[in-house]
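# Quick one, fold the following:
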Amino acid sequence: MLVLSRKLKQAIQIADDIEIKILAIEGDQVKIGIDAPKHIEIHRKEVFLAIQEENSAAAQTISVDALKGFLQGK
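Prediction:
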């Protein structure tokens, strides 16, 4: 893990097309802005993990027997 210190209005550049900028520091909260191409998904980690859990649960809801029945019905 790379650890960097940044001050207000300073930024971090990732590759050619992602910039992370410190917008505000208020008490124990830091507000950041992320400038990235639209095709790159950006989520808070807790949201990302919830999406992963939902996707995993959805993938497991179809049983093998149900899938076989669906295929035989064609």
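
# Please make it C-alpha for all contacts and neighbour counts, starting now.
Will do.

# For this structure, which segments count as helices?
45-60, 64-73 (DSSP state H).

# Give me the longest strand you can find in the chain.
Of all segments of type strand in the chain, defined using DSSP state E, the longest is strand 18-26.

# what comes into contact with it?
Outside strand 18-26, the residues that touch it by CA atoms under 8 Å, 6 or more residues apart in numbering are 6-14, 30-37.

# In TSV: the helices of the chain, plus distance to residue 18 and mean neighbour count.
What follows is the helices of the chain, written out as TSV (distance: least, CA to CA, whole Å; neighbours: other CA atoms under 10 Å):
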stretch	distance to residue 18	mean neighbour count
helix 45-60	18	11
helix 64-73	42	10
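
# one more, for comparison:
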Amino acid sequence: MLVLTRKNGETIKIGDDIEITIVSAKNDQVKIGINAPKNVEILRKEIYDQILTENQQASQDIFSLLHFLKENSPTGKP
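Alright, predicted model coming up:
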């Protein structure tokens, strides 16, 4: 992990087209502004992790449903 020190108003560049600007930093809270192309998805990590968990659960549910349908189908196919 790269750790950088920045002051309010200073910017970090990631590649050619992503900029992260420190909007304000007070006490234990930092507000950042992110300038990136529209095709770059930006999510808070806790939301990203929640989406991954929900997608994994949905995948397991579909697998279980297909297995159930196969086991209960007269032809052995869903």
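
# So among the contacts of strand 18-26 of the first structure, which ones count as buried?
Using 16 or more other CA atoms under 10 Å as the burial test, the contacts of strand 18-26 of the first structure include residue 11 as buried.

# Show me the contacts of strand 18-26 of the first structure that map onto strands.
Using DSSP E, the contacts of strand 18-26 of the first structure in strands are 11-14, 30-35.

# now for those residues, which pair is the farthest apart?
Maximum pairwise distance in those, criterion CA to CA, is 19.1 Å, between 14 and 30.

# quick one: the most centrally placed residue in the second structure from residue 55 of the second structure, how far?
For the second structure, residue 48 is the residue whose C-alpha lies nearest the centre (CA atoms, centre = their mean; 2.9 Å). Residue 48 of the second structure is 11 Å from residue 55 of the second structure, where distance means CA to CA, to the nearest Å.

# just residue 26 of the second structure next, same as before
36 Å.

# quick revisit: can you put the helices of the first structure in a markdown table and add distance to residue 19 of the first structure?
Below are those laid out as a markdown table (distance: least, CA to CA, whole Å):
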| stretch | distance to residue 19 of the first structure |
| --- | --- |
| helix 45-60 | 18 |
| helix 64-73 | 45 |
